[in-house]
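K.L.:
next one to model:
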Amino acid sequence: MTDRIREKLQILADAAKYDVSCSSSGSDRKNKNKGLGNTGSGICHSYTEDGRCVSLLKILFSNVCIYDCAYCVSRRSNDVKRAAFTVQEVVDLTINFYRRNYIEGLFLSSGIFKSADYTMERMLQVVKKLRLEENFNGYIHLKTIPGASPELITEAGLYADRMSINLEMPTEAGLKRFAPEKNHAEVQKDLGIVRDRLIQFKDERKLIRSVPKFVPAGQTTQMVVGAASESDYDVMMMADQHYKEFKLKRVYYSGYIPINHEDHALPAVGSAPPLLRENRLYQSDWLMRFYGFAADEIVNPQHPNLDLDVDPKLGWALRHPEQFPVDINRADYRMILRVPGIGVRSAKKIMHARRFGALRIDQLKRMGVAYSRAQHFIYCIDTPQFQKEIQPAQIRHQILQSGQSKYTKQLSPQLGFGF
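P.N.:
Coordinates of the predicted model:
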């Protein structure tokens, strides 16, 4: 590697670290014709949905950008070193790093230079060369450039495993304030292109066996949280809308990092992003995707912000004491999932095991139930003198005093486990 390439890599890898939407689950591209790599297991670390850690070469094609978004390190008015790879340089880096077992795939994004189509075309050339000339079958996550033509986006989807495009800000008002040259409508148009093509290819595959894969790992988006005065209700409603309308694989929440101290319109949050709030948003997202919660059950106009002291599932339970206690031997699956301390796997084990007899406390513990939390909201055949009406304030105080809520601060926001 030459000194110039090493310098470019340092600049463009550092600039790419602010994009968090790089999970690599969902694709099953297979190695064929003695090519390089398999997508089966998805230099940044990311996590698949089953918890595996994978390594991706995460870089920008260029940090030159025609936009001037106040919260972005690559904005045109920022005084930073600029660099850009050539198409062949990105291809060579990916292949050489893969052969040295440094990476398992590529995450490629870029600032927008010259125009959206010009940038998208260069990134498309990279993935085409990797797939067609280098026979690379590893994982590729490609960022869609806002405003690129539908033809370029569609062609890119034939070579990438996952595509994503950032909403940037949760509200249109925040976007107009800090990124006036962008708008949500343009992003939604591009999300709609990928969604429609996914549906089209899926329908064609029912009739034609040889239909090529199109973005097999789906598409994602990302929002910056904390740069504007949006509430958690605003964030979750925007995420819920896009999950439903565009069938997104995932929404990512990126805590705002203050990088432009001269702009007094941006909040002064110190030197660290709001990581605990970010983590609560990921936990709320997990509840919507895997626990059957509606977005307005987690946050609503009466409770617009998440409680930072307790996780959102516990917060919901404390706000709805009329739903508890739950008879663990009689309640349906939906209600068991809503008990704090019981996760998806434990709930399934409970539903299976109770067909063979009534469950006891020691059995619940062996199934992985966090009984120290769940005990306040459930009863089973050997529960001693359970109080039929739970006392939310008392339970909250007891859990906070015992330090049980601290477990959530240690969770990976990419996984969201621990409910």
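
K.L.:
use CA for all of it now, contacts and neighbours both
P.N.:
OK.

K.L.:
burial count for K58?
P.N.:
Close neighbours of K58, defined as other Cα atoms under 10 Å, add up to 26.

K.L.:
mind listing what I140 touches?
P.N.:
G105, L106, F107, L108, V127, Y159, A160, D161, R162 (Cα atoms under 8 Å, 6 or more residues apart in numbering).

K.L.:
confirm it sits in a strand?
P.N.:
Yes: with DSSP: H, G, I helix; E, B strand; the rest coil as the criterion, I140 is part of a strand.

K.L.:
what's near enough to touch the closest residue to F97 other than its chain neighbours?
P.N.:
The shortest distance from F97 to any non-neighbouring residue, by Cα to Cα, 6 or more residues apart in numbering, is to I103 (6.0 Å). Counting by Cα under 8 Å, 6+ apart, I103 makes contact with I43, V54, S55, L56, L57, F97.

K.L.:
for the last one, give its distance to Y159.
P.N.:
So that's F97. Distance from F97 to Y159, counting by Cα to Cα, to the nearest Å: 20 Å.

K.L.:
quick revisit: TSV please, covering the contacts of I103 and showing neighbour count, distance to R334 and secondary structure.
P.N.:
Output for those, formatted as TSV (neighbours: other Cα atoms under 10 Å; distance: Cα to Cα, whole Å; DSSP: H, G, I helix; E, B strand; the rest coil):
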residue	neighbour count	distance to R334	secondary structure
I43	17	40	coil
V54	19	32	strand
S55	22	36	strand
L56	27	37	strand
L57	22	40	strand
F97	17	46	helix
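
K.L.:
need the max-distance pair from those.
P.N.:
Farthest pair in the contacts of I103 (Cα to Cα) is V54 and F97. Separation: 13.9 Å.

K.L.:
all strands of this structure, in order?
P.N.:
For the chain, strands defined by DSSP state E occupy the ranges 44-47, 53-60, 105-109, 139-143, 162-164, 219-225, 250-255, 326-327, 378-379.

K.L.:
got those strands as a markdown table, with distance to S231 columns?
P.N.:
Formatted as a markdown table, the strands of the chain follow (distance: least, Cα to Cα, whole Å):
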| stretch | distance to S231 |
| --- | --- |
| strand 44-47 | 27 |
| strand 53-60 | 30 |
| strand 105-109 | 28 |
| strand 139-143 | 27 |
| strand 162-164 | 24 |
| strand 219-225 | 9 |
| strand 250-255 | 13 |
| strand 326-327 | 32 |
| strand 378-379 | 32 |
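
K.L.:
could you also give me the structure for this second sequence? I'd like to compare it with the first:
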Amino acid sequence: MDLLRKLEILADAAKYDASCASSGTDKRDSRKGGLGSTEGSGICHAYAPDGRCISLLKILLTNACVFDCAYCINRATSNTPRARFTVDEVVQLTLDFYRRNCIEGLFLSSGIIRDPDYTMEQLIRVVRCLRVDHGFKGYIHLKTIPDADPGLLAEAGLHADRLSINIELPQAASLAALAPEKNFADIHTAMGGLRTRIADAKEAKRGERRIRAPRFAPAGQSTQMIIGADASDDATVLGTSVGLYSGYGMRRVYYSAYSPIPDASVALPPRAPPLVREHRLYQADWLLRFYGFSLDEIVAGGEGGMLDLAIDPKLAWALKNRADFPVDVNRAAREMLLRVPGLGAKTVGRILATRRHRGLRVDDLARLGVRLAPALPFLVALDHRPRMLDGAHLRAQLTPAPVQGSLF
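P.N.:
I've put the predicted structure just below:
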């Protein structure tokens, strides 16, 4: 099989892995020469939380796999075209795409070849060759194999900027039913090992010999959950995420809506979940991490433990807690302003900085980047006090009208 055909198959197979953002890494010292950078922008494959466009060559080493996970298009019994790169081919592709200014780094994952240790060894050979033999200084995100020997995972972190181990599904029972070759406890154990090594590396850098301290996955670790392949509700999904953030220091938990595959198991749902569910989970995840919301506040009162798909979770909370509003934009604490629909964390920071010098009016809020339509019903400004509509009328006012189809 020629290289172009391999690239076509293995780039397409990698599209199901959502966890390829590159935020959080520190810049590699390039004063001694080398190739590549973790900064800049190019063809966009992912957005970092700080807004940077990150271009990554996102591929699998192979889409052949000895595991037979029911939800995976690359499972052992799937009738799909197979391909496998050699180590040298991945290295050369990465360098060639970089030199053509197409990418800034590499996202590399793989199906399981032979066994987890052999697969992990092949992945490490790629990143070691890039770093050691070619002096590649660009970003590398490596998907690791939880069943692999811990020593292999330890070596992977010396070369990769970010490591990730997919938790796959929100509950252990679901994983046992749909991916019996994988073990929920082993995945958590591997995550815990990475957490410890990442923390130790950061502590060593703060010590007296920080210049000699080896880097270990400076952009941390991430994971991914498939949404809609099992019966887990949003409360369960987000509860699992809360545990991963607090217990394993995850930089990101990614949510990937289940996509039906050919010849699927009868244990899987016949249809994909609505994509807006994935979007609402990301919004709720952001509220949990950066806006001071608790899990109970976000999903309390939700029908069947599910988020409201029609409106975003912050607006849903505000409508349920009308007694806490309106808040005075010139006096309210930061924590309360963060709970106002239409106010983001950066916007709240600008509001707090500006109101030290003068009172804020509606025109000022617009200039500071406030989304006025959702925010004004919940805010008091010098020249504005909202009408106190009940929750149902306010929801109708703020809910976007459905897009009507057209024959033309």
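
K.L.:
mind checking the TM-score on these two?
P.N.:
Once the chains are laid over each other, their TM-score by TM-score structural alignment, normalised by the length of structure 2 reads 0.93; 398 aligned residues with a Cα RMSD of 1.8 Å.

K.L.:
one step back: ok, which of the strands of structure 1 comes nearest G403 of structure 1?
P.N.:
strand 378-379 (20.4 Å).

K.L.:
with structure 2 overlaid, how far apart is that closest one on average?
P.N.:
By mean Cα distance after the TM-score superposition for structure 1, the fitted strand 378-379 of structure 1 averages 1.2 Å away from its aligned residues in structure 2.

K.L.:
in the stretch 1-150 of structure 1, which spans are helices?
P.N.:
In the stretch 1-150 of structure 1, the segments counted as helices under DSSP state H, counting those that start in this stretch are 3-16, 87-99, 116-128, 150-157.

K.L.:
so which of those helices gets nearest C69 of structure 1?
P.N.:
Nearest of the helices of the stretch 1-150 of structure 1 (Cα to Cα): helix 3-16, 14.3 Å.

K.L.:
so for the closest one, what gets flagged as buried?
P.N.:
Buried residues in helix 3-16 of structure 1, counting neighbours by 16 or more other Cα atoms under 10 Å, are found at I5, K8, L9, I11, L12, A13, A15, A16.

K.L.:
likewise stretch 198-208 of structure 2?
P.N.:
Using 16+ other Cα under 10 Å as the test for burial, stretch 198-208 of structure 2 gives I198, A201, K202, A204.

K.L.:
redo the residues you listed as TSV? Include distance to R339 of structure 2.
P.N.:
Listed next are those as TSV, based on distance: Cα to Cα, whole Å:
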residue	distance to R339 of structure 2
I198	33
A201	36
K202	33
A204	38
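
K.L.:
mind checking which of those are in helices?
P.N.:
Judged by DSSP state H, the buried residues of stretch 198-208 of structure 2 include I198, A201, K202, A204 as members of helices.

K.L.:
residues contacting the most centrally placed residue in structure 2?
P.N.:
What sits nearest the mean C-alpha location of structure 2, by Cα atoms, centre = their mean, is Y254, with 3.5 Å. By Cα under 8 Å, 6+ apart, Y254 of structure 2 lies in contact with A18, S19, S222, T223, Q224, M225, Y282.

K.L.:
quick one: the third one and E168 touch, right?
P.N.:
Same thing as S222 of structure 2. No: the pair S222 of structure 2 and E168 does not pass the contact test of Cα atoms under 8 Å, sitting 11.9 Å apart.

K.L.:
how close does L275 of structure 1 sit to V269 of structure 1?
P.N.:
Applying Cα to Cα, the value for L275 of structure 1 to V269 of structure 1 is 11 Å.

K.L.:
who's more crowded, those two?
P.N.:
Taking other Cα under 10 Å, L275 of structure 1 and V269 do not tie; L275 has more neighbours (16 against 13).

K.L.:
against V369 of structure 1, how distant is the more buried one?
P.N.:
Going from L275 of structure 1 to V369 of structure 1 by Cα to Cα gives 27 Å.

K.L.:
same check on H376 of structure 1?
P.N.:
13 Å.

K.L.:
what's the neighbour count on the equivalent of D196 of structure 1 over in structure 2?
P.N.:
Mapped onto structure 2 by TM-score structural alignment, D196 of structure 1 lines up with T196. Counted with other Cα under 10 Å, the neighbours of T196 of structure 2 add up to 13.

K.L.:
G24 of structure 2 -> structure 1?
P.N.:
Counting by TM-score structural alignment, G24 of structure 2 lines up with G26 in structure 1.

K.L.:
my guess is that match contacts G218. True?
P.N.:
Yes: counting by Cα under 8 Å, G26 of structure 1 does reach G218; the two are 7.4 Å apart.

K.L.:
the more surrounded of these two?
P.N.:
Applying other Cα under 10 Å to G26 of structure 1 and G218 shows that G218 carries more neighbours, namely 23 against 19.

K.L.:
need the overlap of contacts for L275 and V269 of structure 1.
P.N.:
Common neighbours of L275 of structure 1 and V269 (Cα under 8 Å, 6+ apart) do not exist.

K.L.:
the residue nearest to S24 of structure 1 when sequence neighbours are not counted: neighbouring residues, count only.
P.N.:
Counting by Cα to Cα, 6+ apart, G42 is the residue found nearest to S24 of structure 1 once chain neighbours are left out, at 4.7 Å. Neighbour count for G42 of structure 1, taken as other Cα under 10 Å: 28.

K.L.:
and G42 of structure 1, what is it in contact with?
P.N.:
Contacts for G42 of structure 1 (Cα under 8 Å, 6+ apart) come out as S23, S24, S25, S27, T48, V54, S55, E104, G105, G138, Y139.

K.L.:
show me the contacts for the last one.
P.N.:
I take that to be Y139 of structure 1. By Cα under 8 Å, 6+ apart, the residues touching Y139 of structure 1 are S24, S27, R29, N38, T39, G42, E104, G105, L106, A160, D161.

K.L.:
quick check: closest non-adjacent residue to the last one.
P.N.:
Among residues not flanking D161 of structure 1 along the chain, V215 sits closest, at 4.8 Å (Cα to Cα, 6+ apart).

K.L.:
trace that neighbour over to structure 2, please.
P.N.:
Under the alignment (TM-score structural alignment), V215 of structure 1 pairs with A217 in structure 2.
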